[in-house]
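*Asks:* fold the following, please.
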Amino acid sequence: MASKTSQIVLGTRALNRATLARQMLLERVPVGAGEAVSGLVGLQAQNVRPPYFQLHARLASFRPAELAAAMEAREVVRMVTLRSTIHTHTAHDALTLRPLVQAARDREVAQFRKGLGGVDLERLTRRVRAYVEEEPRTMAEIRAELLREWPGADPLGLSVAATRRLPLVQVTPRGVWGRSGQVRLTTVERWLGADAVAEAQERPLDVDGLVLRYLRAFGPASVKDMQVWAGTTRLREVFERLRPQLAAFRDESGVELFDLPDAPRPDEDTPAPPRFLPEFDNLLLSHADRSRVVPPELKGRSWSGNQAHCTLLVDGFLAGLWRLEEGGGLTVELFGRIGAAQEELVVAEGERLLADMAEEGSGSVRFASIRG
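*Replies:* Sure, this is the predicted structure:
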């Protein structure tokens, strides 16, 4: 095993290109939506539309109807998993990944213990399961049902307990492109059915396997990086157990990074085309040190309060924000100047997005005032 001081140092651009390659952002790849969702270990789906835009930025021939059909066929689902946020996962990952982060979700319930005094959490779990498996329920209905038994409890605490203690999925039509619907919840087991549950039991996912999948999608990465991505802790011993089968590097700050030996690590000068990413794209959320994508001087510029903006990558790095305009068209706001050649590529990529993803299907790409 190489000592830390003898490990190869990966600079920011090298890390950028390696991560973009794993994220299918150096070039669009010819795979289906389900395979991409699995390879990326889920898509951040705090809002309804971002998963569709995430796939459009990555897949060669993606159309929203493909992911919508997979959702309606229950091949993919929306549920709370990583970082306690809603993700779109394949059916298999929904059943096998959630148990691996369940301990962290349980700890979130403990934060509300003052408002849950006298609430038997095991009884609450059984009651919610029975209630939502009768038929999918809204959060308001679940909360009202629980308040009938524990009228003095904190309503928010009851809601958190229900959604963290149980693997609840948002049933369709919620999340289906072009349709609308309230958030209605049932258990992942009821929604996916006995056959899917049996298949998941035959092909379980353990924490070692999850580490390897994370590295394949987001590496090279540190232990802390993965802990940020998953919203969990105490993964050091897992990485140490896997060390003999991993490659180890350092970043320019001396932090140890792990990777799969056969994973792509392109040359740092590999071209990276412009890409329009939606709000909450996991590319920007899955490392403790995000400088591999977000230049230090732009840290925090893709957020306003708790709301993330849609982001533009130029040469692989955050370079601006974008939005679709009501009535058509796409507006780009750059953080700094880019060359004429890059601007032409941004316009071409924006026109592709408008043609494939804008509901109006028309309009043009315009540049707004450069943000200081």
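*Asks:* hey, let's count contacts and neighbours off CA atoms from now on
*Replies:* Noted.
*Asks:* surely E133 meets R190?
*Replies:* Yes - E133 is in contact with R190 according to C-alpha atoms under 8 Å; the separation is 6.4 Å.
*Asks:* show me what counts as buried in stretch 275-289.
*Replies:* 275-284, 286-289 (16 or more other C-alpha atoms under 10 Å).
*Asks:* gap between the two ends of it?
*Replies:* End-to-end distance for stretch 275-289: 21 Å, by C-alpha to C-alpha, to the nearest Å.
*Asks:* ok, the most centrally placed residue in the chain - contacts?
*Replies:* The centre of the chain sits closest to Q44, judged by C-alpha atoms, centre = their mean, with a distance of 2.8 Å. Counting by C-alpha atoms under 8 Å, 6 or more residues apart in numbering, Q44 touches P50, P51, T85, I86, H87, T88, F280, D281, N282.
*Asks:* one more pass at 10 Å, please.
*Replies:* Each residue near Q44 by C-alpha atoms under 10 Å, 6 or more residues apart in numbering is listed here: 50-51, 54, 78-83, 85-89, 278-283, 285.
*Asks:* centre of the chain versus the longest helix along the chain, how much separation?
*Replies:* Taking DSSP state H as the assignment, the helix of the chain that covers the most residues is helix 91-110. Centre-to-centre, helix 91-110 and its host chain are 15 Å apart (C-alpha atoms, centre = their mean, to the nearest Å).
*Asks:* in terms of secondary structure, what does the helix or strand just after that helix contact?
*Replies:* Using DSSP states H and E, the helix or strand that follows helix 91-110 in sequence is helix 121-134. Packing partners of helix 121-134 (3 or more C-alpha pairs under 10 Å, 6 or more residues apart in numbering; DSSP states H and E): strand 137-138, helix 139-149, helix 155-165, strand 168-170, strand 184-187, helix 188-192.
*Asks:* closest one to R105 among those?
*Replies:* Smallest distance to R105 across the helices and strands packed on helix 121-134 (C-alpha to C-alpha): 5.3 Å, for helix 155-165.
*Asks:* orientation of that closest one relative to helix 91-110 in degrees?
*Replies:* Put simply, helix 155-165 runs at 140 degrees to helix 91-110, going by axes from the mean of the first three to the mean of the last three C-alpha atoms, to 10 degrees.
*Asks:* and this one, please, so the two structures can be compared:
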Amino acid sequence: MLTLRDLNRATLARQHLLSRHRGEPGDIVHRLAGLQAQEPRPPYLGVWTRLEGFERDDLHAALHARTLVRATMWRATLHLVTAADFAAFRPLLRPVLAGAARRFEGVDFEAVVAAAGRLLAAGPMTFNELRPRLLEEFPGAYDRALGYAVRMLTPLAMEPTGDRWSFPRDPAFGLAGIEPEPAGQSALVERYLAAFGPATPADVQTWSGLGGMRPVMEAMELERLTDAAGRVLFDLPGAPRPGGDVPAPVRFLPDFDTLILGHADRTRVLAEEFKGRVATKNLRIKAVYLVDGFAAGTWQIKRSGKKARLLVSPFATADLGQIEEEGLRLLAFAEPDATTLSLEEANGV
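*Replies:* Reported below is the predicted structural model:
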């Protein structure tokens, strides 16, 4: 039987949050099967907290070399993934993405996708540029519906720029140009468990957006374990499970971090009573910091001139001294041109 702490440590080990990985940014992106990338900066911070000696320019270079791409993937949301995973798993997600597109009625999806392909063949465009062009071909249509259909149904990748976090506020999208090499559902399950396991079929479905995972997992040669509630958890044979007594260092996770979003039951990292303080009504997932492996508060960066402050909001009374060293290291990475760095309690900010 796996205790809550056993589950916590097993997952942190696979997320490289017990000890940082030594290697390249692409290693982390591959091992986690992608990082949530709703905004440009969080993937950089997500790699930083998991990779020893990470340099911003290394991830920037990988994006420009197209070994990593920022594209619509799991749960029909933006992720940073390897080009190989885009080729393998984007085809598998086609039903999910098509289902998301159908939220808008009265759209000739096939015609819209064909038109977008013609327009984007001439070069990348922002959606603010693309939507008016689509309206010329589909007069009277709802422009947002046209754009959303293209985003879901056309394999696109964001075009990286020279910005600090590789993408501007209004990024251009282009045809990904990555030849599909479809993987099967069992390959998806293996990759998920390697990054998030042990887990239930519901966990896999929550992370990926795909349904019907139970029969797939039951047909695979996976270990069957139980948690404290008696639920059956599946895992890869020989996968790391270091035990609940292994020390876990302080770690800072960015907004929308894949770990917080990766399970149907988030209690292995985020206690139920704190869920409402992390997930907002407008579907934002706040940045959190981990103490002893579990979310202990949220954080944000405030910048004023050359002064950068890391403001933390603990969930309970806390000794900020235990998180200060790691927090200031994060702040120095995120705000490299700041001359004054400090960590403070938010006090309702």
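*Asks:* where does the TM-score land?
*Replies:* For these two chains in superposition, a TM-score of 0.93 is obtained (TM-score structural alignment, normalised by the length of the second structure); 344 aligned residues with a C-alpha RMSD of 1.8 Å.
*Asks:* related to what we said a few turns ago, can you lay out the buried residues of stretch 275-289 of the first structure as CSV showing secondary structure and distance to E359 of the first structure?
*Replies:* Listed next are these as CSV, based on DSSP: H, G, I helix; E, B strand; the rest coil; distance: C-alpha to C-alpha, whole Å:
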residue, secondary structure, distance to E359 of the first structure
R275, strand, 19
F276, strand, 16
L277, strand, 17
P278, coil, 15
E279, coil, 18
F280, coil, 21
D281, coil, 21
N282, helix, 24
L283, helix, 25
L284, helix, 26
S286, coil, 30
H287, coil, 33
A288, coil, 35
D289, coil, 36
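*Asks:* export the residues you listed to CSV and append columns for distance to E141 of the first structure.
*Replies:* Listed next are these as CSV, based on distance: C-alpha to C-alpha, whole Å:
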residue, distance to E141 of the first structure
R275, 41
F276, 38
L277, 35
P278, 31
E279, 29
F280, 28
D281, 31
N282, 31
L283, 35
L284, 35
S286, 33
H287, 37
A288, 37
D289, 40
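*Asks:* so which of the helices and strands packed on helix 121-134 of the first structure is nearest E359 of the first structure?
*Replies:* Nearest of those (C-alpha to C-alpha): strand 168-170, 23.7 Å.
*Asks:* which part of the first structure lines up with stretch 136-146 of the second structure?
*Replies:* Taken onto the first structure by TM-score structural alignment, stretch 136-146 of the second structure occupies residues 148-158 there.
*Asks:* pull out the buried residues from that stretch.
*Replies:* Neighbour count says stretch 148-158 of the first structure has W150, A153, D154, P155, G157, L158 buried, by 16+ other C-alpha under 10 Å.
*Asks:* quick one, what contacts the last one?
*Replies:* Contacts for L158 of the first structure (C-alpha under 10 Å, 6+ apart) come out as 109, 112, 115-116, 119, 121, 124, 142-144, 146-147, 150, 164.
*Asks:* for PyMOL, what selects the buried ones among these?
*Replies:* Command for PyMOL that selects the buried part of the contacts of L158 of the first structure, burial taken from 16+ other C-alpha under 10 Å:
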select buried, resi 109+112+115+116+119+124+142+143+144+146+150+164
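*Asks:* for the equivalent of A334 of the second structure over in the first structure, list the residues it contacts.
*Replies:* By TM-score structural alignment, A334 of the second structure lines up with M357 in the first structure. M357 of the first structure is in contact with Y52, F53, H56, F62, R63, P64, L324, E351, counting by C-alpha under 10 Å, 6+ apart.
*Asks:* repeat that for 6 Å
*Replies:* Listed by C-alpha atoms under 6 Å, 6 or more residues apart in numbering, the contact set of M357 of the first structure is empty.
*Asks:* distance check, it against L55 of the first structure.
*Replies:* Counting by C-alpha to C-alpha - M357 of the first structure and L55 of the first structure are separated by 11 Å.
*Asks:* tell me the secondary structure at the residue nearest to L341 of the second structure when sequence neighbours are not counted.
*Replies:* The shortest distance from L341 of the second structure to any non-neighbouring residue, by C-alpha to C-alpha, 6 or more residues apart in numbering, is to A308 (5.1 Å). Here A308 of the second structure is recorded as strand under DSSP: H, G, I helix; E, B strand; the rest coil.
*Asks:* counterpart of A308 of the second structure in the first structure?
*Replies:* Aligned partner of A308 of the second structure by TM-score structural alignment: G328.
*Asks:* what do you get for E52 of the second structure?
*Replies:* Under TM-score structural alignment, E52 of the second structure pairs with A60 in the first structure.
*Asks:* and if you look at L97 of the second structure?
*Replies:* Checking TM-score structural alignment: L97 of the second structure goes with R105.
*Asks:* next, count neighbours for the aligned partner of V37 of the first structure in the second structure.
*Replies:* When the second structure is aligned by TM-score structural alignment, V37 of the first structure is paired with V29. Residues lying near V29 of the second structure (other C-alpha atoms under 10 Å) number 20.
*Asks:* in contact with V29 of the second structure, which residues?
*Replies:* V81.
*Asks:* so how much does the one helix or strand it maps to differ from the first structure once superposed?
*Replies:* Assessed by DSSP H and E, V29 of the second structure sits inside helix 25-31. Here the mean offset of helix 25-31 of the second structure against the first structure after fitting is 0.7 Å, by mean C-alpha distance after the TM-score superposition for the first structure.
*Asks:* chain center to that helix, what's the gap?
*Replies:* Relative to its chain's centre, helix 25-31 of the second structure lies at 12 Å (C-alpha atoms, centre = their mean).
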